[in-house]
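Chemist: prediction below, plus the sequence it came from.
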Amino acid sequence: EDFTGKKATAIISNEIGGSNSLEPIIPASLAGLPVVDADGMGRAFPEVQMKTYFVYGVPSYPMAVCDEKGNTALITEALDAKWVERMARSVTIQMGGVACYALAPMTAQQVQTTAVLDSLSLVKRLGNAVRNARTNHEDPIKALLNVHPGKVLFQGKIVDLDRQTTAGFARGQVVIEGMDQFESDKLTIEFQNENLIARLNSEIICIVPDLICIVDSERGEPITTELLRYG
């Protein structure tokens, strides 16, 4: 508001994947502002320029980046969203690899024409489905698929994990050994913060923009790339 000279009337999520789906609720509550039922991805992608806002022409700047220590950086102008990503990523690395940011002030009309609508409502329905399945001792995976279209690609346990943090990204791959009907098969998933490619015995069976999720079969909880572990 200080930089643009315009008052914010609502807050919207940049991406609906992971904790970012809930992050806008915190500042919105503190500021007494509504949260728009939409986001800029309909999932999670690793880089700023991949948001639908910018694909459809909304300027990606100004962008504010801050950390828990009180450091703040402001990107006032850039050639494009890719350059905003590069500069913000560099700042975030210097801040210790974790930062919060706000960017792309938009009009209501721009939100309606560039955002992925009703994504917060979908997240709530998915969460309720998992919670109810646990309460009723039902299969949470089936409960999820009853709410939103999807497919079980594989079932097994993690037998190998190669994960490194480079240039501000968690990059690597995870190997899952098959169980039950997938016994004797292996699934390899390559990731860069998010799961990007799934290979069944070296054959690609799923790739972005389809959403590839690793889910705890008993609890129905997603296992993000930073939480992956052997077994």
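Modeler: That came through, no problem.

Chemist: CA atoms for contacts and neighbours, from now on please.
Modeler: Noted.

Chemist: what sits closest to residue 171 if chain neighbours are left out?
Modeler: Distances taken as CA to CA, 6 or more residues apart in numbering put residue 192 closest to residue 171, at 4.5 Å, once the chain neighbours are dropped.

Chemist: distance of the one you found from residue 114?
Modeler: 25 Å (CA to CA, to the nearest Å).

Chemist: distance of residue 112 relative to residue 74?
Modeler: 26 Å.

Chemist: which one's more surrounded, those two?
Modeler: residue 74 (16 against 11; other CA atoms under 10 Å).

Chemist: helix or strand: which one has the more buried one?
Modeler: According to DSSP states H and E, residue 74 maps onto strand 72-75.

Chemist: give the contact list for the residue nearest to residue 171.
Modeler: Residues near residue 192 by CA atoms under 8 Å, 6 or more residues apart in numbering: 46, 169, 170, 171, 172.

Chemist: buried ones in the longest helix anywhere in the chain?
Modeler: Across the chain, the longest stretch assigned as helix under DSSP state H is helix 119-135. Using 16 or more other CA atoms under 10 Å as the test for burial, helix 119-135 gives 119, 120, 122, 126, 127, 129, 130, 131, 133, 134.

Chemist: against that first model, consider the following:
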Amino acid sequence: MTEHRKSVLTGLTDDTAVLGRISEDLTQKFIGIFAAETVERYVFESYTALARTSRIHTYLAATTSRFAADRLRALAQSKGAIAHDVPEVLFVCVHNAGRSQMAAALLNKHAQGAVHVRSAGSAPAADLEPSVVAAMAEAGIDLSEEFPKPLTDDVVRAADVVITMGCGDSCPIYPGKQYLDWKIEDPATKDLAGAREIRDEIDLLVQELLTELTTSEEH
């Protein structure tokens, strides 16, 4: 076990073997782009970040694999090692348990591949808000496999548009990106009816955003 692995796993359930396999799989996926040591560092750091907030350890390895893979893809995009074929949009709120998850899912639904979307939280919660999951299910969007993700520098660097929703100054500012701040209420304090209203408000905003992004791409 490397010293990096030891330091990352201190105080956590030892999933070293599983994380090692994830690192090997992602090393193959990003072969020629990242060294094995870089991939391993991202996997173990992603595991640690998720372990701090996740209540369900059973699925931690699976979520780590998804989170690390997306971070590595973002890093590769920001370095020009992977094609940047469509606009990249990042939604950020405090807990990544409500507003930013709704926005990302709704934009994904409407864009149908014309835009790539990520979401993150400056202080991610353990789970998505139940009212949010229910309101989105009513709109035909399943969030049951989604999970709150911490905001990392790599996903900000990869984004063309960064949209904040109540996270203040916690999002890094880089030149050449469009930053927007949407004043949306936090659904954490709302019942299902309130979550529906927030969903519909966000839906209008993401459709306007999609129109702007696809129109600018055409020109």
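Modeler: Sure, I can see it. A quick note: this is a predicted structure, and the numbers were derived from the prediction, not measured.

Chemist: now the TM-score, please.
Modeler: Superposed pair, TM-score by TM-score structural alignment, normalised by the length of the second structure: 0.24. Supporting alignment: 94 aligned residues with a CA RMSD of 6.2 Å.

Chemist: was I right about residue 110 of the second structure contacting residue 209?
Modeler: No. Residue 110 of the second structure lies out of contact with residue 209 (CA atoms under 8 Å); the separation is 10.5 Å.

Chemist: look up how far residue 165 of the first structure lies from the residue nearest to residue 171 of the first structure.
Modeler: 9 Å.

Chemist: what of residue 177 of the first structure?
Modeler: Residue 177 of the first structure is 24 Å from residue 165 of the first structure, by CA to CA.

Chemist: who has more neighbours, these two?
Modeler: Shown here are residue 177 of the first structure and residue 165; by other CA under 10 Å, residue 177 has more neighbours (19 against 13).

Chemist: now that one: closest residue in space that isn't a chain neighbour?
Modeler: residue 186 (4.7 Å).

Chemist: got a list of what the one you found touches?
Modeler: So residue 186 of the first structure contacts 175, 176, 177, 178, 200, 201 (CA under 8 Å, 6+ apart).

Chemist: what ranges do the helices span in the second structure?
Modeler: Using DSSP H, helices in the second structure cover 3-9, 16-29, 36-51, 60-78, 99-111, 130-138, 153-158, 192-218.

Chemist: which other helices and strands contact the last one?
Modeler: The criterion is 3 or more CA pairs under 8 Å, 6 or more residues apart in numbering; DSSP states H and E, and the helices and strands that helix 192-218 of the second structure contacts are helix 99-111, helix 130-138.

Chemist: mean neighbour count added to these, as a markdown table?
Modeler: Shown next, in a markdown table, are those (neighbours: other CA atoms under 10 Å):
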| stretch | mean neighbour count |
| --- | --- |
| helix 99-111 | 23 |
| helix 130-138 | 19 |
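
Chemist: is it possible to get CSV of these that adds distance to residue 205 of the second structure?
Modeler: Shown next, in CSV, are these (distance: least, CA to CA, whole Å):
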stretch, distance to residue 205 of the second structure
helix 99-111, 9
helix 130-138, 16
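
Chemist: which among these is found nearest to residue 214 of the second structure?
Modeler: helix 99-111 (9.0 Å; CA to CA).

Chemist: noted, bye for now.
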